[in-house]
Structures are given as structure tokens and as C-alpha cells.
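Engineer: Sequence and computational prediction follow.
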Amino acid sequence: MAPDPDRPGAFYLRVNDSDQSHVDTGDPYRLEFDYIRHLTYVLDALPPGPLRVLHLGAGALTLPRYVAAARPGSYQQAVDIDAGLIALVREVAPLPKRVKVKVRIGDAREQLAAAPGDCYDVIVVDVYAGHVTPAHLTTREFFAECARVLRPGGAVLFNAGDGGEQRYARAIVATLGEFFAQRCLLAGTTVLRGRRFGNLVVGASTVPFDEPAIARRAAGDVFPTGFMGAAESAGYAKGARVNTDGDAVASPAPPALLEVRKRSRGAARP
């Protein structure tokens, strides 16, 4: 982990010479990376009160810190396959004592399969092996497990890296649609228009999202951000393939590492 030269107590999590995450140990609301802010826009639009959240992919535990601050009393569990990374985060940027997050080491899908049914309000899928999301976390069978584990009306939030024609991201939206009729999509406007590679946050649920609330947050982001509600997301996924365990592929690798997860200076508080 590398110290943020502009902010004491903040760090970048660097993997393979690329900044993968950012955490501010003194301010959980300071979210440097745009896709993390986009995830919070959907989270904040869910019904008020504590949440039960399963984070598949732990990173620097940035999002769990945010949830703990924004939703006091929430139960959270994070899963990551990299024990060394988790040990490093705990050493350099330990969680405050008031933040209760159980961390399990293991494969995200195996840990999901071991979870009881109707257990979580939100499942966040933000798993990268190197610079790609493994194929087995993008399939109909995987999302069937998500649907089993979620409580009624729960939501899946998926961080997808893609660019150009966005065939991968469209397939994610289409595959989620097998179980969740309500979907939404957030990304930087240049990413959403296919002009550059970047992160697209996909939300999926069986109940409608508060689209006006999410759209307002997107409009107020420090960088131009596009939002698609249920109708637009359905059109976005029209004709896209539905991934299965037999034919799914990993997410596309970024064309240049410097294009992946560009740092977004500043953050809006909820």
C-alpha cells in the first residue's frame, strides 16, 4: 500500500503497478475512485436502516467502512482469496474498532454457496484476479446463488470493467435479468458511451430502485456520470448473450493499465 501524498492517513492499494483501491482511514466518506462512489449511490437509495451486506472482493475495505458510517448497525462480511492482501490492509489501514466486518479468506463463489438462504440485503461483486473478473463470477449459475442468498427485495451490485461495444457488460446486465427484473447502470459518461475503458456499476433487484435519487447523486458527482434506469438498462442488454458456466469468459483486460480505475479527486458526502 502506498501513502496518498495529498492526504495524511490515506493510502492507495497498488497491485501489479496499478492502483486498485483507495482508502482514507480518517474519513470513510471520502471516496477517491469513481466506481466506489457509484456503488454508494445505489446503496444510499435503498430503504433506510442497517443492512446485511456480503462483499465479494475486499480490496482495502473501503466500501465496508462507508457502509458502517452511513448505515450504523449494519452486519457485513467480506470475502477475498488473497490472505496476504488482507493482512497488509489490516496492518497499514486497520479498521476502526467500531467498524465490525467479518473477513473470510476463500473463493468468492465457494463462500457464496456456503451462505444460508435469505441472508443478505446486498451482495457486492467486485472481484479482480490481476486485472480481470473471473468468468465463474459472471454466470447464470452464479447469479442464481446470489438470488438464493438475498432476502426478498435484496440487490446485487456488480463492478464490471469494459470498453468499446461493452459486450461483456451487456452480458452481465442480460444474465442478471434472468433473476432480477429491475436493473440500473452507472458509469462515467465517456465510459458509458464506449469512448474509453472503465468501470460500469450494475445494480439488480426484484423491486424497483429509487431511480430519481440515484440519478440526482449521479448528476452531482465530481465527474460527468451517466445513469440508466430499468427501461434503459433493458434496452442496453437487448440481444446480449446470457453467460453460463459452460461458456462464460473473464472480463476484458484494460487496453492500458493507466486507463484502469482512474483516480477521481474529491468526493461528495451523502
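Structural biologist: Great, that's in hand. Numbering: from 1, shown residues only.
Engineer: C-alpha only now, for contacts and for neighbours.
Structural biologist: Noted.
Engineer: hey, where'd the strands end up in the stretch 51-200 of the chain?
Structural biologist: Taking DSSP state E, counting those that start in this stretch, the strands of the stretch 51-200 of the chain run over residues 52-56, 75-80, 101-105, 120-125, 150-162, 182-188, 198-205.
Engineer: would you turn those into a markdown table with mean neighbour count?
Structural biologist: Shown next, in a markdown table, are those (neighbours: other Cα atoms under 10 Å):
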| stretch | mean neighbour count |
| --- | --- |
| strand 52-56 | 25 |
| strand 75-80 | 22 |
| strand 101-105 | 16 |
| strand 120-125 | 24 |
| strand 150-162 | 23 |
| strand 182-188 | 24 |
| strand 198-205 | 25 |
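Engineer: alright, now check it against this:
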Amino acid sequence: MPAEIRDGDRPGSFVLWLDGRAQSEVDLADPTWLGFDYMRRIADVLDVAGPVGEPLRVLHVGGAAMTLPRYVAHTRPRSGQVVLEPDGSLIEEVRRLLPLPPRSGIKVRPVDGASGIRAVRDDAMDVVVLDAFAGGAVPPELLGTAFLEQARRVLGEGGVLVANVSDRAPFPVVRSAVAGVRALFADVVVGAEPATLKGRREGNLVLVAGADLPVDALRRRAASGAAPYRIFAGTPVLDTFGGGHSLP
């Protein structure tokens, strides 16, 4: 099913639909407005990933309507960003109907994440954002050891991996992802909304991996946002999302 861009509920916003699902929402006049809860959770991580307002080097695996790259370009001017998006027709449609701002610093490469990340230099990025879906799920190869090793390679010493994972209780996908991430990164944090944690519905869980993660800052944001969510760090990550086996 081809990509479709529709008007959003918010005046001036647009929603990108793929495979019958709403994938991204953009307000061209206000890139800081994020219509999807999980994107606000990722933005919380991006906001505390370095000094406020300072540029970041960000690799986005998955682009859709470029909502998060636009957010970073606005909140952290002069950031260097690379987007790996394999759907060339989608890229062209977004460029035509939802053009990126001039001199945004966003470079879009028409390549899949598993292939594209191998071309990125060692220690070239401060943050890797994994937000790629096919048929409503993260492609398994993007949660496997081979890809995670590449993510660890391209991140600098203080680099952070942020992954959006769709799952539902008892969270088999997240458990596998946690197992794979823990083998390569010092710390792992998981953010999730209450309804998903209680098993009421499938939802988006956000995994954060790195060293010396700003857990307290993330907890403050999780508690004070428009859609509060829970942060798991340390032993509670294993208590709730442990027991999985990393993917190849």
C-alpha cells in the first residue's frame, strides 16, 4: 500500500499513513509539537542527551515524515543528522508535500538501516535513533546482535541508542532487545505507558542504552509530561523485561 499524507486533527498538521497505519505526524510551523506519545518519549531522551541547545550528531534509522529529525534541527540548531530510509518513493513524497526546512543539516540516504549503518564511520554519532517499522513491527534484523554491534561502533564514548519497539505483555520482543543491548551497552532504561505495562493493549516501549544515562532527568520528564509514563532502570529492567535471548 503506497504512502498517503492526510490532514491531521490539529490545524496545520499532517499525518503520514503507511500499510494502513498512522506512522508520523508533522506540524511544519511548529516542529516541537509531537503528536505521538512515543515520539515525545524519544524527544525526552534527545533533550537530555547533551547540553541544552547544543548540536548533536544523530543517526536516524527509519525516517517516515522526518518528525524527529525536524525536532532536533529546531531544538538543536547546527546538528548534523543522517536519516536511513529505504523507501525512495516515500522520501520523494515527503520532500514534495512536507519539505524539510532550508539548511536543516538533515541528510537523507535511500538505504535500509542494516546496510546503511555499515557505511557510517566509527564514533561518528552521539545518538542513534531506531524508529523503523515494516508491517507494524520493527524488522528483526534491526534488533539483532549484528545491528546492535554496528550501533555501538558508530556511537562515541558517551553515545546513546534509543529504540522504539512495538510489543505487548509479556513483551517477547522487548525482552530479546534488552538481552541484546545489555551485552553491548553499560546501562539500559525502558520507558512505557501504564496501559501497555498492564497488558491492556499493544504499545510502543522506548529502550535507551548507553553509559551514565541521565535516569533522574528522564524520570522527571516521564512524570511531568502530558502523557505520563514509567521509567525502568537498573534491576527493575531485568525484573520486568529480563529473561530474553538476543537475536542474531
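Structural biologist: That came through, no problem. Remember, it's a predicted structure, so these values are computed and weren't measured experimentally.
Engineer: what's the closest of the strands of the stretch 51-200 of structure 1 to P8 of structure 1?
Structural biologist: Of all the strands of the stretch 51-200 of structure 1, strand 101-105 sits nearest to P8 of structure 1, with 23.8 Å by Cα to Cα.
Engineer: where exactly do the helices run in structure 1?
Structural biologist: Secondary structure of structure 1, counting by DSSP state H: helices at 34-44, 62-70, 83-92, 108-114, 140-149, 167-176, 189-192, 211-219, 230-237.
Engineer: which other helices and strands contact the first one?
Structural biologist: Looking back up the chat, that one is helix 34-44 of structure 1. Other elements packing on helix 34-44 of structure 1 under the criterion 3 or more Cα pairs under 8 Å, 6 or more residues apart in numbering; DSSP states H and E are strand 182-188, strand 198-205, helix 211-219.
Engineer: check contacts around the equivalent of A195 of structure 2 over in structure 1.
Structural biologist: Counting by TM-score structural alignment, A195 of structure 2 corresponds to T190 in structure 1. Shown in contact with T190 of structure 1 (Cα atoms under 8 Å, 6 or more residues apart in numbering): R196.
Engineer: swap the cut-off to 10 Å and go again
Structural biologist: By Cα atoms under 10 Å, 6 or more residues apart in numbering, the residues touching T190 of structure 1 are G163, R196, F197, G198, P224, T225, G226.
Engineer: And for the alignment partner in structure 1 of P86 of structure 2, nearest residue in space, chain neighbours not counted?
Structural biologist: Superposed on structure 1 with TM-score structural alignment, P86 of structure 2 falls opposite I81. Distances taken as Cα to Cα, 6 or more residues apart in numbering put G106 closest to I81 of structure 1, at 4.4 Å, once the chain neighbours are dropped.
Engineer: Structure 2: which residue goes with that neighbour?
Structural biologist: For G106 of structure 1, the residue aligned by TM-score structural alignment is V111.
Engineer: And for that match, the neighbour number?
Structural biologist: V111 of structure 2 has 17 neighbours, counted by other Cα atoms under 10 Å.
Engineer: The equivalent of E141 of structure 1 over in structure 2 and G113 of structure 2, how far apart?
Structural biologist: Residue pairing (TM-score structural alignment): E141 of structure 1 is matched to A146 of structure 2. From A146 of structure 2 across to G113 of structure 2, the span is 12 Å (Cα to Cα, to the nearest Å).
Engineer: Which one of those two is surrounded by more residues?
Structural biologist: G113 (23 against 14).
Engineer: Test my guess that the more buried one contacts P140.
Structural biologist: No: with contact defined as Cα atoms under 10 Å, G113 of structure 2 does not count as touching P140 (11.5 Å).
Engineer: Quick check: neighbours shared by those two?
Structural biologist: Counting by Cα under 10 Å, 6+ apart, the residues touching both G113 of structure 2 and P140 are F147.
Engineer: hmm, back to that, now tabulate the strands of the stretch 51-200 of structure 1 in TSV and tack on distance to R14 of structure 1.
Structural biologist: Below are these laid out as TSV (distance: least, Cα to Cα, whole Å):
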stretch	distance to R14 of structure 1
strand 52-56	19
strand 75-80	16
strand 101-105	19
strand 120-125	19
strand 150-162	17
strand 182-188	22
strand 198-205	17
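Engineer: Among these, which comes closest to G235 of structure 1?
Structural biologist: Smallest distance to G235 of structure 1 across these (Cα to Cα): 10.8 Å, for strand 182-188.
Engineer: Report the angle between that closest one and helix 211-219.
Structural biologist: Here the directions of strand 182-188 of structure 1 and helix 211-219 differ by 10 degrees (axes from the mean of the first three to the mean of the last three Cα atoms, to 10 degrees).
Engineer: so how far does strand 182-188 of structure 1 sit from its counterpart in structure 2?
Structural biologist: Here strand 182-188 of structure 1, set against structure 2 after superposition, deviates by a mean of 1.0 Å using mean Cα distance after the TM-score superposition for structure 1.
Engineer: Check the offset of that strand from the chain's centre.
Structural biologist: Counting by Cα atoms, centre = their mean, to the nearest Å, strand 182-188 of structure 1 is centred 11 Å from the centre of its parent chain.
Engineer: packing partners for that strand?
Structural biologist: With contacts defined as 3 or more Cα pairs under 10 Å, 6 or more residues apart in numbering; DSSP states H and E, strand 182-188 of structure 1 has these neighbours: helix 34-44, strand 150-162, helix 167-176, strand 198-205, helix 211-219, strand 225-228, helix 230-237.
Engineer: Residue range in structure 2 corresponding to the last one, please.
Structural biologist: Residues 234-241 of structure 2 are where helix 230-237 of structure 1 aligns, with TM-score structural alignment as the criterion.
Engineer: Could you do the longest one as well?
Structural biologist: Per TM-score structural alignment, the counterpart of strand 150-162 of structure 1 in structure 2 is residues 155-167.
Engineer: Same question for stretch 62-70 of structure 1.
Structural biologist: The aligned range for stretch 62-70 of structure 1 is 67-75, by TM-score structural alignment.
Engineer: Any buried residues in that stretch, and which?
Structural biologist: Using 16 or more other Cα atoms under 10 Å as the test for burial, stretch 67-75 of structure 2 gives T67, L68, P69, R70, Y71, V72, A73, H74, T75.
Engineer: what does A183 of structure 2 align to in structure 1?
Structural biologist: So, by TM-score structural alignment, A183 of structure 2 is matched to E178.
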